[in-house]
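> Quick one, what's the 3D model for this:
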Amino acid sequence: MSDVLTVPNALSMLRIALVPAVVVMLTRGEFGTALALCFIAGVTDAFDGFIARRFNQQSRLGSFLDPAADKFLVLSSVIVLAAVGRLPWWLAVTLVTRDFVIVSGAIAFWLRTGRLEMEPSLPSKVSTAIQIVLILVVIAQGAGVAGLRRVLPPLMVVSFLAAVVSGVHYVVVWTRKAASMS
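Sure, this is the predicted structure:
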């Protein structure tokens, strides 16, 4: 089977294709539809990982596509939610900057060593999970789900702290890894 033509890779590509639709729905204030699309994206994310492991369809392309699909959706949602006044800009800038630092570091590592293995760290997985919960809570609140207003301020602080910790963790780990290869 071709590395490209696997079910998990197709599901990751579907998630990437959903990003513009989510962005449009958020900018139009159609939070219920955006929430439904995010739910579909979440289900495809769970299935692609399960299928890849269960049916031995893990691939190098998939190791890049899956996190890229997640990042496109998360970062696009964060930026749009800040633009429409649902998230503070300080938080959006922090989350985007963290990912910019990580991607820049990965490119620098690859240029220095000629190798790159996508290895999400535990702090990164926790940060991403918190960001996804934050986005879903903000969208759900926009869709009219009651009782979420009090949850948002602490969730924003936790998201900020998790992003900073995971960003610093990546910088330290990959700097050490690059230094050990010299």
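> From now on I want contacts and neighbour counts done on CA atoms only, so please keep to that.
OK.
> Helix, strand, or coil at residue 147?
Three-state assignment for residue 147 (DSSP: H, G, I helix; E, B strand; the rest coil): coil.
> middle-most residue in this structure, spatially?
residue 71 (3.2 Å; CA atoms, centre = their mean).
> Which helix or which strand is home to it?
In this structure, residue 71 sits in helix 60-83 according to DSSP states H and E.
> That helix packs against which elements?
helix 7-28, helix 89-113, helix 122-142 (3 or more CA pairs under 8 Å, 6 or more residues apart in numbering; DSSP states H and E).
> Now for residue 175: which residues touch it?
Going by CA atoms under 8 Å, 6 or more residues apart in numbering, residue 175 touches no other residue.
> Specify the angle between the longest helix seen in the chain and helix 89-113 in degrees.
Ranked by residue count, the top helix of the chain under DSSP state H comes out as helix 152-180. If you take axes from the mean of the first three to the mean of the last three CA atoms, to 10 degrees, helix 152-180 sits at 10 degrees to helix 89-113.
> buried set for helix 152-180?
Across helix 152-180, burial judged by 16 or more other CA atoms under 10 Å covers 152, 155-156, 158-160, 162-164, 166-167, 169-170, 174.
> One more, please, to line up against the first structure:
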Amino acid sequence: MDKKIGRLVLFFWLFQCSAIFAIYKILNTDIEIFNSFLIYITLWHSLLLLFLILHKGEFISVESNIALEKINLANGITLFRISSVPLIAFLLKQNEIENIKIVLAVVLILVFLTDFFDGLIARRFNQETKIGRMLDSMSDYSLLALVSIVYYQLGLVPNWFFYLIFGRLMFQALGMLFFILLKFPVEIKSTRGGKITIAATMILYSLKIMQFFVTLFSNFKELFLIGEYLCGFIIFVFLFEKIFIFYDHYKEYRKRNTES
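Predicted coordinates for the structure are as follows:
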């Protein structure tokens, strides 16, 4: 499995490097940004490779509890989404270039769609794995964190929405870290509320990118405002699901300590 993981991560690294090289040559983007992102992509994929090697024992089918002999399609799609985070950052960094906006919109929407297809394929073809659950959550949160920061810098989302979504992501990260320090980690997996929150935010962000292309955007201002408040309401409501999960996990931690 080590070699198969290494070959797949190498393929994704080559693909992402080739993508930003093509954009750099065709659109004549900034050479310094291009060079720095080559380094970022290499570091990102190195961390991804390290994580996969350390957790290779999690490539286990949820249904049969049998170890996989190769990385299945659903996991491959999820890994592609994680691999694409630096590419999206590269495009967002240079969004002022007119033609990059088109590439950015296409890439962002396609990557968001992979969040739907990997889960669909996993369920339909019985490809759900323990590592897949971990990777799915990691990819969703890392992608949303990146896009939220850049959208905030570009003024595409209001202050209150950025603080809400970023607060939700930070609460998730700090909660996981807290239990890791207690040596009683929470299992990394998607929840129903988490998936609804992520789906709603991805839909909003996909629509927001249309601000780059819709010249009469002012006509849709009220519609986007309603979308922001609706998405913000979803984020806020399902934050309590995560609070209850951490609370129940902490009670389990206390219970085990008391019994021991």
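> about what we covered before: mind telling me what the residue nearest to the centre of the first structure corresponds to in the second structure?
Matched to the second structure by TM-score structural alignment, residue 71 of the first structure sits across from residue 141.
> Tell me the spacing between the residue lying closest to its match once chain neighbours are set aside and residue 235 of the second structure.
In this structure, residue 141 of the second structure finds its nearest non-sequential neighbour in residue 169, 6.8 Å apart by CA to CA, 6 or more residues apart in numbering. Residue 169 of the second structure sits at a distance of 10 Å from residue 235 of the second structure (criterion: CA to CA, to the nearest Å).
> now do residue 102 of the second structure
Computed as CA to CA, the residue 102 of the second structure to residue 235 of the second structure distance reads 28 Å.
> Same check on residue 253 of the second structure?
27 Å.
> again with residue 4 of the second structure
37 Å.
> what's the answer for residue 139 of the second structure, then?
According to CA to CA, residue 139 of the second structure stands 18 Å off from residue 235 of the second structure.
> Please apply the same query to residue 9 of the second structure.
Residue 9 of the second structure is 32 Å from residue 235 of the second structure, by CA to CA.
> Could you do residue 32 of the second structure as well?
The value you get for residue 32 of the second structure to residue 235 of the second structure, if CA to CA is used, is 37 Å.
> and if you look at residue 162 of the second structure?
On the measure of CA to CA, residue 162 of the second structure and residue 235 of the second structure end up 11 Å apart.
> cool, residue 247 of the second structure as well?
Distance from residue 247 of the second structure to residue 235 of the second structure, by CA to CA: 19 Å.
> And residue 167 of the second structure, by the same measure?
Distance from residue 167 of the second structure to residue 235 of the second structure, by CA to CA: 10 Å.
> next one: residue 204 of the second structure
Remark: distance between residue 204 of the second structure and residue 235 of the second structure (CA to CA) = 12 Å.
> Map the residue nearest to residue 141 of the second structure across to the first structure for me.
Match for residue 169 of the second structure (TM-score structural alignment): residue 99.
> and stretch 200-217 of the second structure, how far apart are its ends?
Note: stretch 200-217 of the second structure ends 21 Å apart using CA to CA.
> who are the neighbours in contact with residue 62 of the first structure?
By CA under 8 Å, 6+ apart, the neighbours of residue 62 of the first structure are 8, 9, 12.
> let's go with 7 Å and repeat that
Taking CA atoms under 7 Å, 6 or more residues apart in numbering, we find residue 62 of the first structure in contact with residue 9.
> any idea what it aligns with in the second structure?
Using TM-score structural alignment, residue 62 of the first structure pairs with residue 132 in the second structure.
> same thing with residue 11 of the first structure?
Looks like residue 11 of the first structure aligns to residue 77 there (TM-score structural alignment).
> Likewise for residue 129 of the first structure?
In the second structure, residue 129 of the first structure lands on residue 199 (TM-score structural alignment).
> Now do that match against residue 145 of the second structure, distance only.
Taken as CA to CA, the span from residue 199 of the second structure to residue 145 of the second structure is 14 Å.
> What of residue 254 of the second structure?
32 Å.
> Between these two, which has more neighbouring residues?
Between residue 254 of the second structure and residue 145, counted using other CA atoms under 10 Å, the more crowded position is residue 145 (18 against 12).
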